[in-house]
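Novice: Quick one: sequence plus predicted model below, questions after.
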Amino acid sequence: MTDLLYILYPWVKSLHIMAVMSWMAGLFYLPRLFVYHVEQAGSVDGASAIFETMEHKLLRFIMAPAMIVAWVCGLLMVFTPGIVDWTMFWPWAKTAGVIGMTWFHHWLGYRRKDFVAGRNSLTGRQYRLMNEVPTLLMVVIVISVIVKF
């Protein structure tokens, strides 16, 4: 099994990077859709349903699969011997960042359900602020992996 993980490592890493890029794109875009949903949907008849469809498809068909692939590939790399040195700080920092990113993904999913149920209580400004969360987590993750402190 170890030999197979070594052979597949460059492919797994490539797939991981592509999945993370797709996931991050969604994590940046969905809160922005929520901003427009809050601020513009009431001014155009039927716009709320259009936003809900866009939000659902982004979360379900792009973000969720990308998150799953990123996690699976990340775990495969973690289980490849010699790749991660758990005595250092960086893998713990990256793990915390990834868990935070996953929490944020699910938080967005709950906010989407609030829109569908007509219970959204957040403003466009609040969604704009939350839109900074994936950026901060990305900084922690990328610096952790590249600098390996």
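Specialist: Arrived safely, thanks for sending.
Novice: C-alpha from now on. contacts and neighbour counts both.
Specialist: Fine.
Novice: right, and the helix or strand after the host helix or strand of Ile99?
Specialist: Taking DSSP states H and E as the definition, Ile99 sits inside helix 90-117. Along the chain past helix 90-117, the next helix or strand (assigned with DSSP H and E) turns out to be helix 124-130.
Novice: what about versus this one:
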Amino acid sequence: MLWVKAFHIVFVASWFAGLFYLPRIFVNLALVAPGSLAERDRLLLMARKLLRFTTLLAVPAVGLGLWLWLGYGIGRGPGNGWMHAKLTAVVLALGYHHGCGVLLRRFEAGQNRRSDRWYRWFNEVPVLLLVAAVVLVVVKPF
């Protein structure tokens, strides 16, 4: 079980590293001057590759988490309300990940309507989700 936990933590940390950086690329994409096609294309390529890599990291992170929850019974039974809250944070992180893919497709189609400032705020969401998940797992407040 400790090996599963260790790899779960590694994959979650790696997944979130991608979720931290991808919106930073969106900030730069939102700042690209009209007509700067080479810069835009380079940033889109970076974003596509990072999203693909981040998705590949999310799969084992979620899979190993399910293994710990369902296979070893971690967080099951009475007095484990923290797990329900953590699962909510995970679902929100998956939704955020999906949302990044939607935003990338809009950039690719030239349909971005948001400012760099909006993306700067959007970039804070995974930080809050990770803090919530870690606090819930470590502190187990309820």
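Specialist: Yep, that arrived. Quick caveat, the model's predicted, so the values are computed rather than measured.
Novice: what's the TM-score here?
Specialist: TM-score for the superposed pair, counting by TM-score structural alignment, normalised by the length of structure 2: 0.93. Supporting figures: 140 aligned residues with a C-alpha RMSD of 1.4 Å.
Novice: corresponding residues in structure 2 for the helix holding Ile99 of structure 1?
Specialist: Across structure 2, the stretch matching helix 90-117 of structure 1 (TM-score structural alignment) is residues 82-109.
Novice: residue closest to the middle of structure 2?
Specialist: If you average the C-alpha coordinates of structure 2 and look for the closest C-alpha using C-alpha atoms, centre = their mean, you land on Leu19, 3.9 Å from that point.
Novice: hmm, back to that, which parts of the helix holding Ile99 of structure 1 are buried?
Specialist: 90-91, 93-94, 97-98, 100-102, 104-105, 108-109, 111-113, 115-116 (16 or more other C-alpha atoms under 10 Å).
Novice: got a list of contacts for stretch 24-41 of structure 1?
Specialist: 47-48, 51, 55, 58-59, 62-63, 105, 108, 123-125, 127-128, 130-131, 134 (C-alpha atoms under 8 Å, 6 or more residues apart in numbering).
Novice: Residue in structure 2 paired with Met67 of structure 1?
Specialist: When the structures are aligned by TM-score structural alignment, the residue of structure 2 matched to Met67 of structure 1 is Ala58.
Novice: typed the wrong thing, it's Val35 of structure 1
Specialist: Correspondence of Val35 of structure 1 to structure 2, assessed by TM-score structural alignment: Val27.
Novice: follow-up on the earlier one: which non-adjacent residue is nearest the match of Met67 of structure 1?
Specialist: Nearest residue to Ala58 of structure 2, sequence neighbours excluded (C-alpha to C-alpha, 6 or more residues apart in numbering): Trp15, at 5.4 Å.
Novice: counterpart of that neighbour in structure 1?
Specialist: Alignment of Trp15 of structure 2 against structure 1 is given by TM-score structural alignment, with Trp23 as its counterpart.
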